[in-house]
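Student: Show me the folded form of this:
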Amino acid sequence: MLSVWNILYIFATYQIGTNNFNHLYMTIQQLKQTLTLPQLLHHYNLVPNKNKLIKCPFHEDKKASLQINEDFYYCHGCGKKGDIIDWVQEFDKCDKKTAIAKCKSFVEIFQVLPNKQITKPNTMKTNQNLEELFDQFNKCLLGNPKAMEYAKNRMLNPEETQLGYNDGKLFDKLKNCLIFPLRNEKGEIVSFYGRSVIARRNDEANSETAKHFYLSDRTGLYPRYPEKNTKKLILTEAVIDAMTLELALHTTNDWNEYNVLALYGVNGLTEQHIQAIKELKQLEEIIFFFDGDKPGEDAILKYCEQLDSSLNKGELAKQTLNFKLKITKVQTPENEDINSLTVNYSFEALLQLLQERKILKTTSQEEVKSQKPLAISKTNLKQNQTLNLKQMNPLIYQNDKIKLEVLGKISSKDLSEMRVTLAIYNLQKIEYPSRQNLNLYNDDQVEKVIRKVAEKLELGTRIINEAVQKLIVQLENYRQNATKKEKVAVRYPLRLLTDADIQEALEWLKDPNLKEKLIQILEQTGLVGEGKNGLFLYLILLSHKMKKTLHAVVQGTSGSGKSHLVSGVADCMYDQNKIKRFTRVTDKSFYNYGEFDLVNTGIILEDYDGLSEEAELAWRELQSNEKLSSSVSQKNEQTGDIKTGEKYVFGPIASLVTTTKFRMYEDNESRVFIIAIDESDAQTERVLAYMAKKASGEITPEMETKNKRILQNICYLLQPYNVKNQYRLELPVNVKHRRRLTQMLHDFIAQVTLLNQFMRQKDIDNYLVTQIEDLEIAVDLMFNSIVIKADELDGILRQFYENLKKYIEDKAKKIGKKPSDVDFTQREIRQHFNVSKTQMQRYVDELEQLEYITKTHVGKRNSYYYQIDFWDNIQKIRSEIRENLFQQIALYKNQGS
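Tutor: Below you'll find the model as predicted:
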């Protein structure tokens, strides 16, 4: 049944015209690209201010704290964030399906036109151009791993702040720079500041200025013009420092009256800055927070005199009789700046330094050289700064008489008590502290400790009690912040596809020679000589997006390149957050995931040999049952009662695993496709030739990355469908696990059909219909895996045995004997094939147990001689299996014709 919004949407579509009716089938991504958040807010009568902020409707918001961008919102107060669909869900209290229908209706009701990608501008004559360009810079940042890593390393929270990146494709200037918007009085973007993310070794003497770039005719202020009611204004030396400080101030509500304004370096106080400050009629204090170096200190003194002259003695003082202006500075540690302090310590370090700022000028216009800082004495300033930064200051309380230091950590598990160990110092007399262990929530115990410490340190009980009570408040805030659920950062930001990317991927997916082209491009990503195996594994791992997932094991000796093959295929997946790569899995790790953490993920196990028996069981159950279910004991934290509960971890998962083992546990082996790495001499030569081309620069990492991106784009476009396969293929009777392998064959055929979905028809139930060509591709790609299942020897051992037979045949011709009569020793074969002694012993033991070779006699020094006892013909077996399968396919072709 259609919802009201669906009916309204269809009605609006017909009213506007049948040409727009295709919006009914608009994908979610197309919807987000078409309807912007400001357009949506217009429906709710919400208009952002000049700083793109509104009062948050999701919590009691006295000051506008909800940031509005073109395609997402974020609240600096309550942390709510999302896109247009999340907004409708949250605001209208509806489910996702209804929210999507509402958004689609807005597209037609408001006659919204789809957003078009901004082309590279030659000029920037209007502010609208700059606004649109910055939106593109922001999207470029979120899709560029290098820039995202730089921004996150700088603690800039790129997902939540107004920050962009220019890779040079959108705009000629400020290339390879983080982009910060400079705004005019109306809040409009009028220019940009660029911070380079790359090192410029050719200009080491001027490396600092080489990081900062501005457009010609620079104008505008960052982050914005100060609000008219600003009382305390913090001036920073650099733009990146201003953003960092704003993030720090937003971590608490205690700093709401402070505003930040960036200067453009130690010589960057412009007339615009001075004029903007003059407009602040309620200004009480200007705070300099510059770098901790000599240029920064000199600039503070210079600007202090300049601002004091302009403000305290100028028109602003004359206009306001009660005008009182104080100029202060933050004493930044040597060779540090705002951003480096945040990176090396925390936001709390900045706030602590702000509290301890020093007065430079007062309304009396007398320089305060001997006046104490606001929080601590000047003599202890440097020492206290260092100590507080290292100890993360919320664990210390100090005034001019006493210091309380928390030793160790405080527990956040039981909030009904606050048990700590304190070191209490008398800063005026006693050198050594009194150390006490107590529960700060036990008043009787606290009073006894205070009396005891007062006597020992020769301090009044009132002074100690006041300090303890203030420490408790700080510790409560600290513990409350520590218990908040931390936001999980996206490890791999999703790359946004351009129209050109999508068009190129569509051309690939509609190409009749898609299989051959994919094999070729996979080899060009670095999987030289393994293109067919690479495509086989690519389709198996791609199934993590689909309803039916597949699994494979890659066998090979140590150093054969099996991990390189699996990792290379995994790199070709679009959403790397859905690909989990492990080198080791502990017994319980799979069971400890969240309920839906593994849904539609691809798991890469780079060493199956390291899995314990319990980890193998969990992996096996995720493959077959698509979930893990455990009966566990659960303790009620409030009552202490222990009851039995159920814990679930849901799949499905797709998996690729590597191993050096000849044989796996049979129950595990039956659930997976098995392929063997090609370890022939010819393949070795191909790999070495490819390495030589990379070393010479003929093949570059950028070329490989470009090819991987094409495969990622293909992965992005492929969508899950149900598949209808009317063809039945029978496997040979000598194949192991024939029932399960037949089901896996048909699942792989369905996966090939999904790969060809842009060339396949759908039936009335929207099922993709399998064609004969899908059967041929599937059989060709998984043929080696079928042969391994039919062969008594596994892939690694089969390659060795075939090489051994050829060696014995050649030796028999030289000495004039029958191959069955030729003896050989382990050392002879080991030296010929350059195999380690351990590996050779494994080969011989396995072949001897299977009665493929036998011991004939013992020679000198107890060395054993062997002969080949069973001369099978694997090529004949391969031909029979291939002929059998393709005869069935040919029969279906004849029936169709």
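
Student: going forward, measure contacts between C-alpha atoms and count neighbours the same way
Tutor: Will do.

Student: how far away is the closest residue to residue 595 other than its chain neighbours from residue 487?
Tutor: Leaving aside its sequence neighbours, residue 595 sits nearest to residue 649 (Cα to Cα, 6 or more residues apart in numbering; 4.4 Å). Per Cα to Cα, to the nearest Å, residue 649 is found 21 Å from residue 487.

Student: One more: residue 107?
Tutor: 32 Å.

Student: which residues touch residue 786?
Tutor: Counting by Cα atoms under 8 Å, 6 or more residues apart in numbering, residue 786 touches residue 735.

Student: and this one, so I can compare the two:
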Amino acid sequence: MEIQEIKQNLTLATILHHYGLKPDKNNRLQCPFHEDKTPSMQVYYKTHTAYCFSSNCKTHGKSLDVIDIVMHKENVTKHEAINKCVEMLRPLTPKGGIKTQPMKLTQSREQFLGNMFQYFKNAVHSSKPTQEYLQSRALDFKQIEVGYNAGQFHHGTRKEESLINQCVEYGLLIDKNIVGRTGEKAYNIFGKWSIVFPLKNRHEQVVSLYFRSILNEKESKHFYLKNRTGLYPNYPKKETRKLILTESIIDCASLLQITEIIQKTLDTELVEVLACYGTNGLNEEIQNAILDLKELEEIIFAFDNDEAGNEAVKKYANQLRITNGKLRISTVELPSKDINETLQLHEPEIFTELLEKRKFVFLSNDTLLGKISEIEDLDNINPIEGENIRELQVKSQKPSTAIDFLKAKDLLKRLGIEIGKAGIVGEENSRLLLFLIIVSYLNKHPIHGIVQGSSGSGKTHIISRIADLMPSEDVLRFTRITESSLYNWGEFDLFQKIIIIEDLDGLKEDALYALRELISNQFLSSSVSIKDKKGNNKSAKKEVKGQFSSLSATTKGETYEDNMSRSFLIAVDESKEQTQRIISHQNRRNAGEIDPKAQQKAVQFIQQMVRCLKYYEVINPYATRLELPEKVHKVRRLNEMYQAVIKQVTFLNQHQRQLTKENQLITQIEDIEQATEVLFESIVLKVDELDGSLRQFFERLKKYVKNTDTPFTQREIRQELNISKTQLQRFINSLLELEYIKYKGGFSNKGLKYVVDYWDNHQKLRTEIKGFLIKQIEQLKNEKKN
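Tutor: Predicted structure coming up:
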């Protein structure tokens, strides 16, 4: 046998697997030929070579091929290493390879399937479509054990009677007494064109195989060999303390790629991941393997986010508790359909948050539902009964502080202070309203905000800073949205997300239409053209589900506010006082008086607080008693928004509110009072026919001219109020159109003169509206006392 033939057929992956050497994600591993604390050996799969960069290694300076690795690993001569490589190649070799000796029928199931899986595993390296499929599923074949069945394992030089007989015996070939065109017997191939995963026994031997088709997405997705046995990826270690159970093998393989993240999150290296075989697949073998784990403390279910998955968790949680009453059992709430889809759509670090927020199904001998981040001391917790199950604390200091913060009184006032510490100056009510709007992404019916202000007023800054207070993995920021881009997102890409649009004015009508549909109906549907397997074009339906909250910035608030339902219009404070506050803050920051670390700490604290919030349905028993002033424009829409903000305040106060038997939060009069205070400016804008920027300009103009008889020119107003010519022209044109001011003479080349024609009493109107709302709340309080 020629050395070149060996190198052509024996892959580096086969050698590494044979010796139990697993490179990291950068294809590096600790060198097996010297004491190595940090990975110093680089693996090159393309050339099937490896190189150790450590000067302490006996192989340093030499590129190692597969024969060299065997020689050094076995500490034998090169001739003996070549013979060892030949043995590894039997009984299966790639198509066109060397001819090997017949496979003996005396091979055990474990030996045969182990060799077959190694062949399937080698096939991945030479199949680009398989690699592309794995990549589309966020699976890295260099990190996990996976193979590919191209259906060629019994052809060519491998077409031997002994091989075929064992393939038939173990189910890889199905004999249907078919004679092919050549007159020879033909077979159906089990699991053809599928990726392959090994199921192993207690001794790490392959005893069965699982196949997942990469072509047929609608039918026959999953295949198991007959007489299925074994576990994936293997039997958990006996010292395992935490065990994660997934619904499928692919979900399990997804988690195996991020074991470092899981171990760090769960604060233990004694974590194992184990696959069930569907919602009814926690079989006797898996249960017996769990019973053997004497050190096991907790089982974490990571089943699919659907009704079948939830029911399976309930069933198996009770079943496992019967066998071990000391087990803690929890479940992970996924943002997507399953573990694999979550990994496709998010960064791996999302599992840190998901594991921290996992819910307990059982803590003690009683049932308890709650987030893992709410448990303080799991070893000394007492059973809790009744409907007021409240949130306990984890050992981590930040979650504990966040929960205490949410439990304490005057939450909105204290939250406003924390937002100020995070770097948002002034705008006390506006920033609280924006926070309530943006955090609504956690609920089934999110709300939306449009921040309106003149150019340079800081509208983009405030929505960006508010977005910084949310978990970063949930925020999508856009400077521009093209006409068809929203239709091209994945079905659940916009589910429980936050969308920040820095300039709403730059969106074209088609993009605005798609955004409006997502905001109003949480759904987009489009007919698209796709290619079938034969390359022919055909029509298909594409859907995007959009449960998200959003904040947008614009200079033309009323235009978009009319065009979108469920959107609040919020005006940026453009007063001189606010300008002075911002300048003072900037000066203090440049002088080093403001600690940027303190700001970042406040941001992280609020993010942690948001992570401690849990979705509840909110019931407002006072909803039928609340009215809005008759002077309000578009009262139907505003009433819905008013009720939505009340629900958001109740939601934020969830740690201070009781739950009904149906697990619903009940609104208190205090929530209505707080919501009214926060929403007041937005209600006033609804009454006013001037938008926010225009109203602020008009009030400043009235303060300057003092009465209706005083004429003014654009030049003197521009200089007095420090407004740009373009901005002032827009204000003047709008006030002329609405008949708030009128011409009073002058010439276009020397300056036109204007006077205020309609001197409205805006402050009186504000007082009347506030009085109306406060009187309504006081009446509710009095009725409650009586």
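
Student: thinking again about what came up before, counting neighbours, go ahead and name the busier of residue 107 and residue 487 of the first structure.
Tutor: residue 107 (23 against 7; other Cα atoms under 10 Å).

Student: Surely the more buried one touches residue 32?
Tutor: No: using Cα atoms under 8 Å, residue 107 of the first structure is not in contact with residue 32, being 10.3 Å away.

Student: any idea how far the aligned residue in the second structure for residue 701 of the first structure lies from residue 422 of the second structure?
Tutor: Counting by TM-score structural alignment, residue 701 of the first structure corresponds to residue 596 in the second structure. The spacing between residue 596 of the second structure and residue 422 of the second structure, counted by Cα to Cα, is 9 Å.

Student: The two: which is more packed in?
Tutor: When residue 596 of the second structure and residue 422 are compared for neighbours, residue 422 comes out ahead with 24 against 14, by other Cα under 10 Å.

Student: Distance of the more buried one relative to residue 462 of the second structure?
Tutor: Using Cα to Cα, one obtains 11 Å as the distance from residue 422 of the second structure to residue 462 of the second structure.

Student: returning to what we had before: how is the residue nearest to residue 595 of the first structure assigned, secondary-structure-wise?
Tutor: strand (DSSP: H, G, I helix; E, B strand; the rest coil).

Student: For residue 594 of the first structure, see how far away it is.
Tutor: In this view, residue 649 of the first structure and residue 594 of the first structure are 6 Å apart by Cα to Cα.

Student: Which one's more surrounded, these two?
Tutor: residue 649 (21 against 12).

Student: Now which residue in the second structure aligns to that one?
Tutor: By TM-score structural alignment, residue 649 of the first structure lines up with residue 544.

Student: Ok, residue 718 of the first structure next?
Tutor: For residue 718 of the first structure, the residue aligned by TM-score structural alignment is residue 613.

Student: quick one, what contacts the closest residue to residue 711 of the second structure other than its chain neighbours?
Tutor: Of all residues not flanking residue 711 of the second structure in the chain, residue 755 sits nearest, at 4.8 Å (Cα to Cα, 6+ apart). Applying Cα under 8 Å, 6+ apart to residue 755 of the second structure gives the contacts 708-712, 741-744.

Student: Can you select the buried ones among those for me in ChimeraX?
Tutor: Buried subset of the contacts of residue 755 of the second structure, written as a ChimeraX selection, criterion 16 or more other Cα atoms under 10 Å:
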select :711,712,741,742
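
Student: Which of the contacts of residue 755 of the second structure are conserved in the first structure?
Tutor: By both residues aligned by TM-score structural alignment, their matches' Cα atoms under 8 Å, the contacts of residue 755 of the second structure still in contact after alignment to the first structure are 708-712, 741-744.

Student: among the residues you listed, which are in strands?
Tutor: Among those, the residues falling in strands (DSSP state E) are 712, 741-744.

Student: Looking at the residues you listed, spot the one nearest residue 570 of the second structure.
Tutor: Within those, proximity to residue 570 of the second structure (Cα to Cα) peaks at residue 741, which comes in at 24.7 Å.
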